[in-house]
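> got a structure for you, letters missing:
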C-alpha cells in the first residue's frame, strides 16, 4: 500500500496523513492509472445524480481539477507558453519554465478546457465518461514516464530513471477494468487507443520543440488526453 499512498499523495489533494516515501511510487510509476480510478470515481459519484448535462460536466471537471490540485493543469499552461515562444529550443524551454503566465498559457488552458467541457456534456453517461477519461489521462502519464527522454533534471527525469519498458504493459493492464463498465467494450477500448495516439504525438512534439520531455510536458499530456478522450467519447 505504500506505493499507492505515495502515488495518491503526489496526484491528489486528498488528506492522506504523513507523507509516504516517494521512491516507493517512483519505482512503480505504472501504478498511475490507479489514481485515475480514485479521482474519476469521486467525480463520477458527484455527477451521478445530476440530470443536467452542462451542470454535470462542469461539476465533474471542477472535481478532477480540485482533486489534482491543478498540478497537471499547471503543466498545460506552461506548455502553452513554450508553444507560443519563437526561436531555439532553449528559448522555448525558457518560456515554458518561466514563472510568469503568458498568452500562450491562457490560450492552452481555455482551448483544452472548452474541448473537455463540450465533450463531457455530450458524452453519455457523464459519470462513465469522466472515469474513463481520468484513467486514460493517468495511463498517458505512465507511458510518458517510460518513453519521454528528459531534457533537464527534475521530477520527470527522476521517475524516468526508475521506469522500465515493462511498465508500459503493466500500466495498460491496470486500465483494462474499464472494459467492465456497462458500455460497449469498443468504447473504453477506443479511449485507450486514443491515449496511445496522443502520447505518441506529445513525444514527437516534445522532441521537436524542446529536445525531450519534462514534467510540464507530462502534465500537459494528462490534460490533453482527458480532453481528447472526452471528445472521442462524445463522437462515438
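Done, it's in. Bear in mind the structure is a predicted one, so any value in this text is a computation, not a measurement. Residues are numbered from 1 along each chain as shown.
> all contacts plus neighbour counts: C-alpha atoms, from now on.
Will do.
> the longest helix in the chain is where?
helix 186-210 (DSSP state H).
> quick one: the following helix or strand past it to helix 186-210, angle?
Using DSSP states H and E, the helix or strand that follows helix 186-210 in sequence is helix 215-235. For helix 215-235 against helix 186-210, the angle by axes from the mean of the first three to the mean of the last three C-alpha atoms, to 10 degrees is 150 degrees.
> residue 97: how many residues sit nearby?
17 (other C-alpha atoms under 10 Å).
> now do the same contact list for it.
residue 78 (C-alpha atoms under 8 Å, 6 or more residues apart in numbering).
> for the closest residue to residue 210 other than its chain neighbours, give its distance to residue 23.
What sits nearest to residue 210 in space, not counting adjacent residues and going by C-alpha to C-alpha, 6 or more residues apart in numbering, is residue 89, at 4.9 Å. Separation of residue 89 from residue 23 (C-alpha to C-alpha, to the nearest Å) stands at 31 Å.
> repeat that for residue 135.
Taking C-alpha to C-alpha, one finds residue 135 at 22 Å from residue 23.
> so residue 211 makes contact with residue 152?
No: counting by C-alpha atoms under 8 Å, residue 211 does not reach residue 152; the two are 9.6 Å apart.
> returning to that earlier point: what's around the residue nearest to residue 210, how many residues?
18.
> burial of residue 183, as a residue count?
Counted with other C-alpha under 10 Å, residue 183 comes out at 13.
> no no, residue 31
24.
> leaving out the residues flanking it, which one is nearest to it?
Nearest to residue 31 is residue 171, by C-alpha to C-alpha, 6+ apart, at 6.3 Å.
> ok, back up a step: please tell me how far the residue nearest to residue 210 sits from residue 18.
Distance from residue 89 to residue 18, by C-alpha to C-alpha: 40 Å.
> swap in residue 229?
Distance from residue 229 to residue 18, by C-alpha to C-alpha: 34 Å.
> over to residue 84?
To residue 18, residue 84 is 40 Å away according to C-alpha to C-alpha.
> between those two, which is the more surrounded one?
More crowded of residue 84 and residue 18, by other C-alpha under 10 Å: residue 84, with 17 against 9.
> contact partners for the more buried one?
Applying C-alpha under 8 Å, 6+ apart, the residues contacting residue 84 are 92, 104.
> in addition, the following structure is provided for comparison:
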C-alpha cells in the first residue's frame, strides 16, 4: 500500500471508482483503474464490495463440503486459501510489518522504521502464523455448525474492522493508507457500518450481529495498539485490522452459535 503510481488520474466516476477499488483489493481481471484520490472517496463502500468476495468463498466452501465431500477442516483451509489468493495476499504483509513494529523496543519513530522495513522478523512471521491458524479454526468452527453464510459475513466485516481502525487513527504520510484514513469520516463510517450490520443481521440473525460487534471491537483494538506504538497509522496497520477483523468476527459468531 505504498506506491500510488499504479493509478491513473481521471475525472471522478462512482462506478469506475468502485471497480477501481475492486481491482485494487483483488486479483479479479477487471483492470479498471482510477486515481487514488477518487478511489478512496468510496472507502466507506469497501465492505459492500467484499460481500461479493464472501459469496465466492462461500460457494467454494459449499463445493468442498457438499460436492467433494471433504471434512470441515479441509474445507476451512480451502476457503481461507481462496480468500487469500483472490485478494492477492493484499494484507498479509501488513500483519507481518505491524507485528514487527510492535515487537521492537524504542520510540515510535524507531517502531515505524521497523514497520516500514522490507525485511520480516520472527515476530511478523509468528503473528501471521497465529492469525492464519486461528482464522482457519474459526472458519472450521462455523462450518461445523453448518453456518456457511458466516463466510460471507466475516469477509464483509473484515473491511468494517479496517474502517473502524481508519476512523480512530491519524494517518502516517505519505502513503496510500493515509488516503483511506482521511476519507473515513464519522458520517461515512456510521452509515457504512449501520448498513453492513443490517446485512449481517439479515444473513445470520443475532449471530451476524455478534460478528459485526467482533469486527468493531477488533478495529478499535488495532487502532489503540497502533496509537500506543506508532502514534500514527498507515496501510500496514489497516491491513492488520482487516485480517484480525475477519478473525474476531468468526470468533464472536462461533461463540454466538454455541449460546444462541
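Here it is on my side, so go on. Everything quoted here is computed from the prediction, not taken from an experiment.
> related to what we said a few turns ago, which one of residue 211 and residue 152 of structure 1 is surrounded by more residues?
In this view residue 211 of structure 1 and residue 152 are compared by other C-alpha under 10 Å, and residue 211 has more residues nearby, 18 against 14.
> counterpart of that one over in structure 2?
Counting by TM-score structural alignment, residue 211 of structure 1 lines up with residue 231 in structure 2.
> now do the contacts for its match.
108, 170.
> now it: how far from residue 38 of structure 2?
27 Å.
> residue with max distance from the center of structure 1?
residue 87 (27.8 Å; C-alpha atoms, centre = their mean).
> in three-state terms, label the counterpart of that one in structure 2 for me.
Aligned counterpart of residue 87 of structure 1 in structure 2: residue 106 (TM-score structural alignment). Judged by DSSP: H, G, I helix; E, B strand; the rest coil, the three-state class of residue 106 of structure 2 is coil.
> and residue 106 of structure 2, how close does it get to residue 229 of structure 2?
Counting by C-alpha to C-alpha, the gap from residue 106 of structure 2 to residue 229 of structure 2 is 9 Å.
> residue 36 of structure 2 now?
For residue 36 of structure 2, the distance to residue 229 of structure 2 - C-alpha to C-alpha - is 27 Å.
> ok, residue 57 of structure 1 touching residue 126?
Yes: taking contacts as C-alpha under 8 Å, residue 57 of structure 1 lies within contact range of residue 126: 7.0 Å.
> now do the shared contacts for the two.
Each of 47, 120 lies in contact with both residue 57 of structure 1 and residue 126 under the rule C-alpha under 8 Å, 6+ apart.
> chain neighbours aside, what residue packs nearest to residue 41 of structure 1?
Per C-alpha to C-alpha, 6+ apart, closest to residue 41 of structure 1 is residue 131, 5.8 Å.
> aligned partner of the one you found in structure 2?
That one, residue 131 of structure 1, aligns with residue 152 by TM-score structural alignment.
> run a quick neighbour tally on that match.
By other C-alpha under 10 Å, neighbour count at residue 152 of structure 2 equals 22.
> give the contact list for it.
Contacts of residue 152 of structure 2 (C-alpha under 8 Å, 6+ apart): 51, 53, 54, 55, 57, 58.
> now, of the residues you listed, which are buried?
Using 16 or more other C-alpha atoms under 10 Å as the burial test, the contacts of residue 152 of structure 2 include 51, 53, 54, 55, 57, 58 as buried.
> now the residues you listed as JSON lines including distance to residue 65 of structure 2 and secondary structure?
As requested, those are exported to JSON lines (distance: C-alpha to C-alpha, whole Å; DSSP: H, G, I helix; E, B strand; the rest coil):
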{"residue": "51", "distance to residue 65 of structure 2": "21", "secondary structure": "helix"}
{"residue": "53", "distance to residue 65 of structure 2": "19", "secondary structure": "helix"}
{"residue": "54", "distance to residue 65 of structure 2": "16", "secondary structure": "helix"}
{"residue": "55", "distance to residue 65 of structure 2": "15", "secondary structure": "helix"}
{"residue": "57", "distance to residue 65 of structure 2": "12", "secondary structure": "helix"}
{"residue": "58", "distance to residue 65 of structure 2": "10", "secondary structure": "helix"}
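> which of the residues you listed lies closest to residue 184 of structure 2?
Set against residue 184 of structure 2, the nearest of these by C-alpha to C-alpha is residue 51 (19.3 Å).
> what segments of structure 1 are helices?
Going by DSSP H, structure 1 shows helices at 2-11, 22-26, 32-47, 53-67, 71-84, 89-97, 103-122, 126-147, 155-162, 166-175, 186-210, 215-235.
> residue 230 of structure 2 contacts residue 113, correct?
No: using C-alpha under 8 Å, residue 230 of structure 2 is not in contact with residue 113; the gap is 9.8 Å.
> neighbour count for those two, which is higher?
Neighbour count, other C-alpha under 10 Å: between residue 230 of structure 2 and residue 113, residue 230 has more, with 23 against 12.
> counting neighbours, what do you get for residue 99 of structure 1?
9.
> equivalent analysis for residue 147 of structure 2, please.
17.
> measure it to residue 191 of structure 2 for me?
The value you get for residue 147 of structure 2 to residue 191 of structure 2, if C-alpha to C-alpha is used, is 27 Å.
> which residue in structure 2 aligns with residue 162 of structure 1?
By TM-score structural alignment, residue 162 of structure 1 lines up with residue 183.
> so who does its match touch?
By C-alpha under 8 Å, 6+ apart, the neighbours of residue 183 of structure 2 are 40, 41, 43.
> tell me the counterpart of residue 12 of structure 1 in structure 2.
Looks like residue 12 of structure 1 aligns to residue 26 there (TM-score structural alignment).
> distance-wise, check that match relative to residue 89 of structure 2.
The value you get for residue 26 of structure 2 to residue 89 of structure 2, if C-alpha to C-alpha is used, is 9 Å.
> more neighbours: those two, which one.
residue 26 (19 against 15).
> how about that one: what's its closest non-neighbour residue?
Per C-alpha to C-alpha, 6+ apart, closest to residue 26 of structure 2 is residue 87, 4.0 Å.
> before we move on, back to that, neighbour-wise, which of residue 135 and residue 23 of structure 1 wins?
Counted by other C-alpha under 10 Å, residue 135 of structure 1 and residue 23 do not tie: residue 135 has more neighbours, with 30 against 16.
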